[in-house]
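Attaching a predicted model along with its sequence, questions to come.
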Amino acid sequence: MGATLRALRALVLLAGFYLLGVVLLAVLAAADWACVTWLHGPAAFKVLIVSVVLAIPIVRGMFMLRTPRGDPRPGVAVTDRQEPVLWNTVREIAEHVGTRAPDEIVLTEEVNAAVSEDARLLGLRPGTRRLYLGLPLMTGLDEMRLRAVLAHEMGHYANLDTRLTPLIARGRAQLIRTVTHFQERSDKKIAKERAKQEKKAAKRIAAGKTAKEIDTDGEGAMYRAMAAIYLAYGNFYMRATLSASRRQELAADLAAVRIAGRDAAAGALRELNALDPAFDFYMHGYATLGVGSGLMPPRGQVFGGFRTMLAARSADLDELRTELSTEPASPYDSHPALAERVARIEALPDDGRGGQAAAARPSLELLADADASMAALEPAVLTPQALALPRVEWAELVHRSMLGYAGQGAERIREAAAAEGAAPGLAGLLDAIDADPAVRWRLTEHFPKSEQAAAATGRAAREFARSALRRALSQLATDRLADSGTARWQLSWSEPATLRYPAGDFADRLDEALDAAVADQPDTEPLRKLVLAP
């Protein structure tokens, strides 16, 4: 479908909203005329009031002329002077696609690239174009795959997709506003009636009478009915506009293939499928690991560390690169299923450009100084509270953060031990075990249990309890060792952080000491000597 037909359809869909409003106003006017003609007195007056109240949100929605503007995306705008190579690359691709290049390039913190245009007069006049380019996305792509992504985005400009966005957004906003208003009026009416009935019920109870059951089922029915009408049209509107969005994505994919080649375009989508969850894992497992302990990574490493993790875990992401979800797209998805897009691209004839993709340099080399860009992005996207936290090197951040998390877990065990009369800490618990070995099994009753452990009886229940007790003693012991500096949490970019003990057979001796402490005839002396002795 050409841009003219798509614009015409968008206008027709928007006009449908106004037509729906006119029809509903006509129905209300007809009801008013019939009321005045056939009814008299308070009943007629009540119907007139209801119709006026229902007409207000309809009229308000119809005359909401201003197209809503979303909040600007956080990021760092870079000029031609600051990033000449990146700007030249974008302009070159835009020229090959056959469209005007963006007026601004904004570096963001997302594993994504997107374009926008501040079109005017419902998309009839072009406006300022912006390209949003995620640094985490660039971190995971080589230059040819990034060129495929950029060509895809320039394809949206060439197909005038961004010019129609304000028109479509206006219809969505008007529908949402109208539906929300009717739902809010319904909720207020229900709440008012509920409060009224509850007040009457309270008076009846105070008088020694039986209160009636609260019943608000019939309240706000007219408002809900009006909301349902607009919601039905809204669902139709969303399905129609989003189906067009999915076709636009497929058309933009062809632009990516034409500019960067089949293999680079398909490879970019496959890499995106791996980068998105990898970045989420990195942000939770590394970048924000120390927030709970009041720490942040070194300046520039909040996003810069993602490069290090990808290099260490590249093999772990191969499955995500090769196995794409085959779940079909929903009618309310703006993009086709990734597997469908990749299959369409890979079904195209080989264009002989696979070698270019294999030899491409990392896309971060398009930036004048990638590390400086990572550092400049932090104050643009992080909260003031996060920016105010102390910065420490990665090794120290991991150790102190894990020490804090381990301390929280140990504190819960100490609370359980205190409930059984044990003094705080590992020493107090071992003293309690020596005084009364049965305290070990009572202690485990304070810990959460799996369904299997909760259902176990006899010897099986004792073994579940033994395992839980051993984990608790291990946690107290490792917390004591790490806090005293005997052991230290070790940073790893390829696997979870691990606690490193002193050299030699310390770990084996600790295992033996824990086994002795939870044996049927407990012996706490090895654990005392290994962990508590100076």
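Structure's in. What do you need? All figures in this text were calculated on a predicted structure; none of them were measured in a lab.

rest of the way, CA atoms for contacts and neighbours
Will do.

and the one helix or strand L310 maps to, what other elements does it pack with?
Using DSSP states H and E, L310 sits in helix 301-313. Applying 3 or more CA pairs under 8 Å, 6 or more residues apart in numbering; DSSP states H and E, one finds that helix 301-313 contacts helix 135-140, helix 262-282, helix 370-381.

Return the most buried member of these.
Mean neighbour count (mean count of other CA atoms under 10 Å) peaks for helix 135-140 among the helices and strands packed on helix 301-313, with a mean of 25.

can you list contacts of that helix?
107-113, 146, 271-272, 275, 279, 303, 306-307, 310, 362-364, 374 (CA atoms under 8 Å, 6 or more residues apart in numbering).

Same question for stretch 114-127.
So stretch 114-127 is contacted by 128-133, 153-154, 156-157, 162-167 (CA under 8 Å, 6+ apart).

ChimeraX command to pick out the buried ones of these?
Entered in ChimeraX, the line below selects the buried ones among these, by 16 or more other CA atoms under 10 Å:
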select :129,130,131,132,133,153,154,156,157,162,163,164,165,166,167
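
Between all of the contacts of stretch 114-127, which two are at the greatest distance?
Pairwise distances among the contacts of stretch 114-127 were taken by CA to CA; the largest, 24.3 Å, belongs to L133 and L167.

Please, which helix or strand holds the nearest residue to L175 once chain neighbours are set aside?
Nearest residue to L175, sequence neighbours excluded (CA to CA, 6 or more residues apart in numbering): G234, at 6.1 Å. Using DSSP H and E, the element containing G234 is helix 221-260.

ok, second structure coming up, stack it against the first:
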Amino acid sequence: MLSSAEIAARRHRHARWSEQAQQLFEQNPARYWTGLALLIAAGYLLLTLTVMTPLLVLVAVVAALIFKPILFLLLKKAIIFLFALIYWLFKSLWVKAEIPQGYLLNEQQCPALFAELQALRKSLRVPTIHQVLLDGSYNAGVIQTPRLGLLGWYHNTLVLGLPLLLTVDTAQARAVLAHELGHLSRNHGAFGNWVYRLRLRWWRVLMVLDNASESGARGLAQTIERFVSYFSAYTLVYARRCEFEADAVAAELTSKPVAASALVATHVSASWLDDAFWQPTYRRADHEAEPVADIYQQLRAFTQQQSVPAADVERYLAALQRRQVEAFDSHPPTRERVAALEQIPQWQPPTQQAAERWLGPALDTVLNDFSRQWRQYHAEGWQSHHQSLQADRERYQAIRTMDDHALSKDEQWDLARLTERFQPDADALVLYQRFHDQYPDDLTGQFVLGQRLLAKNDGRGVEYLTKAYEEFALREAVCACLVDYFIGQADSEQTERWERRAREHHDALRSAQAERATLLKTDSFESANLDAEALQQLHYSLLQTAAIKRAWVARKIVRHPGPPVHVIAIEVGGFFTSNGKVQAAMQAAAHGMRNSMPVLVVATQGGTAELGRKIKLVGQAIYPA
């Protein structure tokens, strides 16, 4: 398992290598392509050696056992490890590619769309598009799925986002479609997908070796990681170049101004829909018990009747101009793509919805189907939010009837929070300030107070947010607030500082999540120190698992801050306990615990016996009571 420092080091190396590869491509393209070919050949050689080496070692060990069977007692653990490593390595090499599924369109439904598609295919001489899917994203793309694995024979799927078609006109949509087909015409898809799957195989091999506790495997993992990271950084340059080439194809089939306006429109309209339509829609759950029934019909009417305000256009274009390419970005910044078309970023309001033209009479059916699916998907979360809000409303009314001087800490916090929620015209900042004055060490209070001060452009908020950064759970939000504030203040030094801290926190968070989701033989444990009520709850959760004879609970000792990681070790009863029986009991125990608390489950028998014995030594007995 990687530490946050190791993840940060990998990120830094990746960024440096990506920049070097970009410079090489700009200065000497021929040398870049030669390097790519050599990297691919070296990668296959390294992959072969990685998989074949443990296989050859295992063959040698088995051969030695034939002549000296007594060696089995000495080499038992090594043989088990080799078998497991070979299994997971071969499994990691199989990258299964499924043909995408979704809302299928056909030529009878949408003749105008398929006529446009056929015309562009004829102009670009691209392969057949086997299916056209519609989804709810603000995006478009062509997905190539190899039906014969490494041998190819690609199934081509065009995916179009319905919100995209509702916010761009026909000319802009044609440019978007030409861009995606341009990838096919230049064979970007086949080669790019091949490179992607090759990179994915290496990353999967790396994950297997990273999680191996043996020092030899970890040493091999370090070697492979550097190669895979370098290959990934090197090929991102190619991926970004593909975008420029596809943009040129779009400009050739439409025009440079239209292709550029399509790039800008997708950026501006996506941000506008999120701010002006989707966020207000989700806020309706505050007052409405059921999700909106005709959401996509409302989206259609909204995009027909509303236009992006000039102030918002200016704000979105400013964000577009500020964005810099990140180390892991496969797409160049939009401003660079627009500049490559010899244009400047400008907002061109759509003249007619592409959805109206391309989907025609089928649009009404599509909107009905999407609305129904959206309502079904959001029903549970929407209702839960609404019920929670009603409970908050009742609590707010109760707190308001109390004497301010008699309020507990939680009641004071809820008074400020709920006043801001239910009385937006009231100045909740005064209540947050009062809470902070009484509880100056509460970091959540520091965060909210600082956030509200910066919203009023009061620089005192920086001090409060800097203090709140000490709380691990608040770091991501603190960084986002301060980056936004310093961008508005045109303070590039502080903006870069807090962006760097955000990346560092992201790396630490990934390490913390991985640490809490996995168990290794090298892990240490301590008593969970659960009270009698919590132990009784765990006991009842295990009652339905008949195979369990005894069980213990302990807490994993972790390096990263966050909630505790509880691990339950079970002992399976019976005269004969096969691995299958142990695994079934572990799965049943985990299922029984799903409503109690988040836990990991191991057993004192089978493959997790070593971990189970550790937990048994320090854990609290929970079964039988």
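It's in. None of these values were measured; they are calculated from a predicted model.

before we move on, the earlier item: for the helices and strands packed on helix 301-313 of the first structure, which one sits closest to M1 of the first structure?
Of these, nearest to M1 of the first structure by CA to CA is helix 262-282, at 23.0 Å.

what angle separates the closest one from helix 221-260?
Helix 262-282 of the first structure runs at 130 degrees relative to helix 221-260, counting by axes from the mean of the first three to the mean of the last three CA atoms, to 10 degrees.

what's in contact with whatever helix or strand comes next after the helix holding L310 of the first structure?
Sequence-wise, the next helix or strand downstream of helix 301-313 of the first structure (DSSP H and E) is helix 318-322. Helix 318-322 of the first structure is contacted by residues R270, E271, N273, A274 when judged by CA under 8 Å, 6+ apart.

Mind telling me what the last one corresponds to in the second structure?
I take that to be A274 of the first structure. Taking TM-score structural alignment, A274 of the first structure has V268 as its aligned residue in the second structure.

What helices and strands are in contact with the helix holding G234 of the first structure?
For helix 221-260 of the first structure, the packing partners by 3+ CA pairs under 8 Å, 6+ apart are helix 3-38, helix 84-97, helix 143-158, helix 161-206, helix 262-282, helix 338-346.

number of nearby residues for Q536 of the second structure?
15 (other CA atoms under 10 Å).

Sorry, slip of the keys, the one I care about is D294 of the second structure.
16.

Just to check, it is in contact with D369?
No. Counting by CA atoms under 8 Å, D294 of the second structure does not reach D369; the two are 9.6 Å apart.

relative orientation of the helix holding L310 of the first structure and helix 262-282 in degrees?
Relative orientation of helix 301-313 of the first structure versus helix 262-282 (the same axes, to 10 degrees): 120 degrees.

just to revisit the earlier point, can you tell me which of the contacts of stretch 114-127 of the first structure lies nearest to A252 of the first structure?
For the contacts of stretch 114-127 of the first structure, the nearest to A252 of the first structure is H156 (6.0 Å; CA to CA).

Excluding residues flanking it in the chain, which one is nearest that closest one?
A252 (6.0 Å).

Looking for the alignment partner of that neighbour in the second structure.
By TM-score structural alignment, A252 of the first structure lines up with A246.

Then Y233 of the first structure?
So, by TM-score structural alignment, Y233 of the first structure is matched to F227.

just G305 of the first structure next, same as before
Using TM-score structural alignment, G305 of the first structure pairs with L299 in the second structure.

residues in contact with its match?
F277.

Would you quantify the distance from the most far-flung residue of the second structure relative to its centre to A391 of the second structure?
Most distant residue from the mean C-alpha position of the second structure: F67, 52.3 Å away (CA atoms, centre = their mean). Look at F67 of the second structure and A391 of the second structure: by CA to CA, to the nearest Å, they are 75 Å apart.

If you tally nearby residues, what's the number for A232 of the first structure?
10.

got a list of what it touches?
Here A232 of the first structure is in contact with no residue (CA under 8 Å, 6+ apart).

which one in the first structure is aligned with H179 of the second structure?
With TM-score structural alignment as the criterion, H179 of the second structure matches H152.

and the gap between A554 of the second structure and V618 of the second structure?
7 Å.

shared neighbours, these two?
F525, E526, S527.

between the residues you listed, which is nearest I487 of the second structure?
Nearest to I487 of the second structure among the shared contacts of A554 and V618 of the second structure, with distances taken as CA to CA, is F525, at 44.7 Å.

Looks like the closest one contacts K556 (just checking).
Yes. Counting by CA under 8 Å, F525 of the second structure touches K556, with 4.5 Å between them.

check contacts around R488 of the first structure.
Counting by CA under 8 Å, 6+ apart, R488 of the first structure has contacts H399, A482, L499, R500, Y501.

now, the most widely separated pair of these?
Among these, the pair separated by the greatest distance (CA to CA) is H399 and Y501, at 13.0 Å.

buried sites along stretch 307-314 of the first structure?
Going by neighbour count (16+ other CA under 10 Å), the buried part of stretch 307-314 of the first structure is R307, M309, L310.

The first one: what's its closest spatial neighbour, skipping adjacent residues?
If you skip the residues right next to it in sequence, R307 of the first structure has T139 as its closest partner in space, 6.0 Å away by CA to CA, 6+ apart.

when you align them, which residue in the second structure goes with the one you found?
Checking TM-score structural alignment: T139 of the first structure goes with L166.

What distance do you get for that match to N139 of the second structure?
Per CA to CA, L166 of the second structure is found 12 Å from N139 of the second structure.

and if you look at M402 of the second structure?
Taking CA to CA, one finds M402 of the second structure at 52 Å from N139 of the second structure.
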